[in-house]
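Student: Fold the following and give me the result.
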Amino acid sequence: MDAFRTHEIDLSPPQPNERRRFPTFTKRQTDIVTIIALFAWTIAVFDYGLLGTLLPAMQQSFGWTPATSYAVNTWISVGSAIVAFGLGPVIDRLGRKKGMMITVGGTAIVSALTAAIPVGLAAMSAGLIVIVRAFGGLGFSEQAVNATYINEVYQVTEDERKRKRPGYYYAWIQGGWPLGFMFASALSLLLLDVVGWRGLYLVATIPAAVLVWVISRSIKETPQFQLHHRLNELERSGKTDAAHALAASYNIEHSSSAPLKRIWEPHMRRNTIAFSIAWIVNFFGIMSFSILGSSVLKNAKGVHLSEAFWMLIIINLIAYFGYVFHGWLGDKIGRKPTIIIGWIISSIFFALMLSPAVSNPTLIILTYAGGLFFLVGPYAAIQYFMAECYPVSCRATGVTFIGAMSQPGIIIGGALFTMIAASLGTGAAALWIGAGGIFISGLVMVFTKRPREVDLEEAHV
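Tutor: Reported below is the predicted structural model:
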C-alpha cells in the first residue's frame, strides 16, 4: 500500500554554502494523506462526540441529575487537558505519522473501556468514567497532528492546487468535526434503543482500530520532520555546529531550545497567548452548542431527545460546509479576518436561537445550523493558520498546546455553565457562557500574527 516513491531527504553533512530542497510528495501521495487525515479526524470526533450525544442516556443509566452530568463532563475535560498538554512535545519527538497512530489508536482503546464501566457503583462509576474519558484527549488532539502534518505535506506537494489553496483543501479534512458528530447522532438514533450506549462505544472502536493499521501501511513522515529529527540527533550527540550547518543548507533556523520553551520565546509569545485565550473562550461555545448540543436542545428549547438527534444530524451536515466555506474564504481574504468575522456572526445566530422568538423546529434548526456553521467552520482556517504561525522545530508543540487550551475552556466554561444552569436554567447558561464566549474569542483573534521566521522557511521548500 506504500505509494511513496520520491527520493529520500538528504541528511548527509553538506558542503560549505550548499543549498538543498526538500523532496516532494506526488499528487497521488498527497491525495492519500488527505483522505486518511479526514478519516482519522472524523473517527476521533465520532468517539469524542458520543460522550455529548449519549450524555442524557448515560445520565439516566447512572441516575445522575442534569447538574451532575454537566459536572462529570467538566471533570473529564480536566483529565483531557492533562493528556492533551503532554502530547505536543511527543509528536515533535516521535513524528507526525506515529502521532496520528497514537491519537487514533488511543480513541479505540478509550471507546472500548468506556463501554466496560459498570453501573451501580455510585460515585465510583462516575470516577471511572472521568478517568477513562480523560484519555479522550488523545482523540481530540488528532486535529493538531493533522494540522501539522497536512501543513508540511502541502508545502512540498507537486499538486499545484493544494499548494496554492491549502486552506480550502484542508477545510475538507477539518470538516470531520461535524461529520463525526453527525455520525454520532445518526448511530445513536438508529442503535441506541437496540444496543444501548455501551454498544455504541464498542461500535466506535472498530473503525479506529482499522485505521491505525491503514496509517501504519500507507503514509510516511514529512521531510521537514525528518530533518528536524536529524537535527535533534546531532544536537544530542554534541554536534551543534553540524546541526546548524545541515539546517542552513535547507534555509532552516535551528534552535537548541526545547519546543515547549520555543513557543514562549519573545517573537512567538504573543501568538501563544492570544491563540490560547481565543481557544479557551471559544470552547465555551463549543461545549455549549456542539458537545452538549442534545442537552441544550432538550433542556433549553424543550425538544424531545429523539427529535434532538434528528435535528443535530441536519445541523451538523450543514455545518460541514461551513468548513469548506471558511477554508475557501481564508485563502481569498486571509485566515485571520475569516476567523474573526465567522465567530462574531456565530454568536449572533446562537443568541437568536435561544431567544423566545425562535420556538418552532424549522427556526430552531436554521438558527442553530447558522450558529454552528460560523462557529466550527473557522476551525478550518485557524488550525492551518496556527501551523503557519510556528516553525517546524516547535510546530506540533505550538498547535497541540493551543489545541489543548480547549480543555481549560471546557473546564472553566463547564463550571460557569453548570452554575448558571442550576440557578437560571440551561438557556441562560448557553446564552451568556456559550454565545458570549464565541463573541469574545472573535475579538481576541485580532492580536495574532504570522511570524517572519515561518515565511523564510516556506520560501525554501
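Student: C-alpha from now on. contacts and neighbour counts both.
Tutor: Will do.
Student: where along the stretch 151-300 of the chain do the strands fall?
Tutor: In the stretch 151-300 of the chain, no segments count as strands under DSSP state E, counting those that start in this stretch.
Student: OK, contacts around Gly427?
Tutor: 296, 299-301, 354, 421 (CA atoms under 8 Å, 6 or more residues apart in numbering).
Student: Top of those residues by number of neighbours, please.
Tutor: Ranked by neighbour count (other CA atoms under 10 Å), the contacts of Gly427 have Leu354 at the top, with 23 neighbours.
Student: Let's see this one next, to set against the first:
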Amino acid sequence: MAVAGTVDERARPMTREERKVIIASSVGTIFEWYDFYLAGSLAANIAANFFAGVNPTAAFIFTLLGFAAGFAVRPFGALFFGSLGDLIGRKYTFLVTMTLMGIATFVVGLLPGYASIGIAAPILFIACRLLQGLALGGEYGGAATYVAEHAPQGRRGFYTSWIQTTATVGLFLSLLVILALRLSLTPEQFADWGWRVPFLVSILLLAVSIWIRLQLQESPAFQRMKAEGKGSKTPLREAFGVWKNAKIALIALFGGTAGQAAVWYTGQFYALFFLTQTLKLDGTTSNIVIAVALAIGTPFFIFFGWLSDKIGRKPIILAGCALAMVTYFPLFHALTNAVNPALNAAIEKSPVVVVADPNECSFQFNPTGTASFTSSCDIAKSFLARNSVNYANQAAPAGTPAQIKVGDKVVTSFDKAKAGADGAAKERAFNTDATAAIRAAGYPAAADKTKINMTMVIVILTILVIYVTMVYGPIAALLVELFPTRIRYSGMSLPYHIGNGWFGGFLPPTAFAIVAATGNIYSGLWYPIAVAGMTLVIGLLFMPETKDRDIYAED
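Tutor: Model prediction:
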C-alpha cells in the first residue's frame, strides 16, 4: 500500500508547481549567498579600505574576523527567525530575511573607508556583517524546509539538493562579477571604487528575488499543521528545552553539520585564501581557477542529493568527511607545487629557523586590535608569515635578540619597544635584509604565472569541491527529516548555523592564526581535519539514517 504510493511518487516527473517552488526558493537563496560571500571574496580590498590603520598582517586577520562575525551571529538569527517560521510560516519569514540581507549588503557598498571616518569604518562594516549573519541564520532553514515540505516521499534528497547548490552558485556568481570588474577596470580603479560595485548591484538582485518569492504559497506541511491545530506555541522551548529533541539537535551538530562545514569552507574559502595569501597567486587568476572548479563540481550537489535518496544521507556525508581527512595534506602540498613550484622548492632546499627566547614570542592572534607585537621574536615571525616562509623554532638564551637563519645567512631582528626614535629606521633595515635573504634562498615574492600547472590546479580544486558536494548535497534532507513539522524550522536551523557559522565560519581566521603561530603553511589544515574526524566518529555511532522517514509524522 504505502510502498506502491512511494514507488509512484519516485517515478513521476516533477510537477510545474514543484519546479516553481525550487526555482523561486533557489533564486532567493543564491542572492543571499552572493551577498554574504562578497566579504570573503573581496577580503584584501576590504582590509585596505576599512582596516587601513593597522599593519597588513593584522588587517587581513581582522578582515577574516569581520567575515567570520557574520557567521558568529547566524545561530542567533536561526533562533529568532526559526521560531518565527514555525509560528507564522516559512514563506513570510524568508521574505523578511532576504530583505534584511539585501539592505545590509547595499550599505557596505556605500560605507566610507578608514581614511575618511577612521575607526567608525571597521565598526560599521562589522555591524553590516552582523545584520547579514542574522538574516542568513533565518534564510537557509526556511528555504530548505519549504522545498522539502513540497517534495514527494522518496525524492527529498534530490529536491533539496537544488537548494544546496545555491551557496556554491552564490559564491560562483560573486566571483564572476568580481572577475568581470577586474578585467574591465585598471587595478587602481578596482582598488579605488570598483570593488564596491558588486555590493551596490545587489539591490537590483534583491528586487528581482522579492518579486519571484511573492508568487509562492505557504508549504503544504505547515498549512496542514495549522489546519489541524498542531502547531507549537513555543517552538524554541520544545526544540531545545525537551531532551528528546535537544539530543537530536546535538547529534545533528556534532555528527553532521560541524564536519560538513569544515569540509565545505576548506574546499571553497580556505582554498581561495591559500591561493592568494600563502601561494601569492594574483586575485584574478585565483578567482578564475576557483570559478572553473565550482562550475565543474556544482552538478555533483544534485548527483549526491539524488544518490542519498537511494542509499541514504549518512554514508555519503561521512564518506566526504573521511576522504577530506585522509587527503587534505597531500592535496594542498600538490596545490603548492602546481601553483608556486619555486616556493615549494625553497621550502625543501632552504629551511628557515627562528632562533629566539621563547618567553618573548607571542601567539599573534589579536581579534580586538588592542595588542602590540613589538618583541624581536614577534617581528621576525610576523615577517616570515607575511611572506609565506616555513620556519622552525629554536630556543635562544633569555634576552637574546631573535634571529632568522636562512641557510648560511643570519638576520638579527630588533625590539621595537626598545628602539625608540630609531624604530622606523631599524624596521626598514630589518625588512630589507630579511627580504634579501629569503629572495636569495629562492622564496618568491609572487607565483610565476608561466610556471603554473593550470590543469593540475583545476583538478585539485575540483576534487576539493566534490568533497564539498558529498557533505553538503544531502545535508538539508537529513536535517529536515530529523525534526517534526511543528519545530522543524527552529530545530534544523540552529545546528546547521552553529555548525556552519562557528565551526565553518571561523575556519579561515583560525587556520591563518595556527599557520602564523607554528611557522608551517600547512598546519592550518589540522583544524578541518580534526572537526571532520569528530563528525565521522559521532555520526557513525549516533546519527540515524532518515531517508525513508515520513516528515508529516508528529514524532
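Student: Tell me the residue in structure 1 aligned with His332 of structure 2.
Tutor: Rather than His, residue 332 of structure 2 is Phe. Phe332 of structure 2 maps onto Leu354 in structure 1, with residues paired by TM-score structural alignment.
Student: residue range for stretch 85-105 of structure 2 in structure 1?
Tutor: Aligned using TM-score structural alignment, stretch 85-105 of structure 2 spans residues 91-111 in structure 1.
Student: how close does the nearest residue to Leu461 of structure 2 once chain neighbours are set aside get to Ala271 of structure 2?
Tutor: Closest residue to Leu461 of structure 2 apart from its sequence neighbours, by CA to CA, 6 or more residues apart in numbering: Ala293 at 5.7 Å. The gap separating Ala293 of structure 2 from Ala271 of structure 2 is 11 Å, by CA to CA, to the nearest Å.
Student: cool, Val177 of structure 2 as well?
Tutor: For Val177 of structure 2, the distance to Ala271 of structure 2 - CA to CA - is 19 Å.
Student: Report how many residues lie close to Ala24 of structure 2.
Tutor: Neighbours of Ala24 of structure 2 (other CA under 10 Å): 21.
Student: what's the burial count for Gln394 of structure 2?
Tutor: Gln394 of structure 2 has 13 nearby residues by other CA under 10 Å.
Student: which one is it nearest to, not counting chain neighbours?
Tutor: Computed as CA to CA, 6+ apart, the closest residue to Gln394 of structure 2 that is not its neighbour in sequence is Val355, at 4.7 Å.
Student: what's the helix or strand for the one you found?
Tutor: Taking DSSP states H and E as the definition, Val355 of structure 2 sits inside strand 352-356.
Student: in structure 1, what residues pair with that strand?
Tutor: The aligned range for strand 352-356 of structure 2 in structure 1 is empty, by TM-score structural alignment.
Student: Of Ala293 and Ala271 of structure 2, which one has the most company?
Tutor: Taking Ala293 of structure 2 and Ala271 together and counting by other CA under 10 Å, Ala293 has the greater number of neighbours (23 against 20).
Student: Show me what the residue nearest to Leu461 of structure 2 lines up with in structure 1.
Tutor: Aligned partner of Ala293 of structure 2 by TM-score structural alignment: Ile315.
Student: what residues are up against that match?
Tutor: So Ile315 of structure 1 contacts 365-366, 368-369, 372 (CA under 8 Å, 6+ apart).
Student: Determine the longest helix present in structure 1.
Tutor: Longest helix of structure 1, by residue count under DSSP state H: helix 176-218.
Student: helices or strands next to that one in the packing?
Tutor: Contact analysis of helix 176-218 of structure 1 by 3 or more CA pairs under 8 Å, 6 or more residues apart in numbering; DSSP states H and E lists helix 27-62, helix 96-115, helix 305-333 as its packing neighbours.
Student: which is the next helix or strand following the longest one?
Tutor: Yep, that's helix 27-62 of structure 1 we're talking about. Sequence-wise, the next helix or strand downstream of helix 27-62 of structure 1 (DSSP H and E) is helix 66-85.
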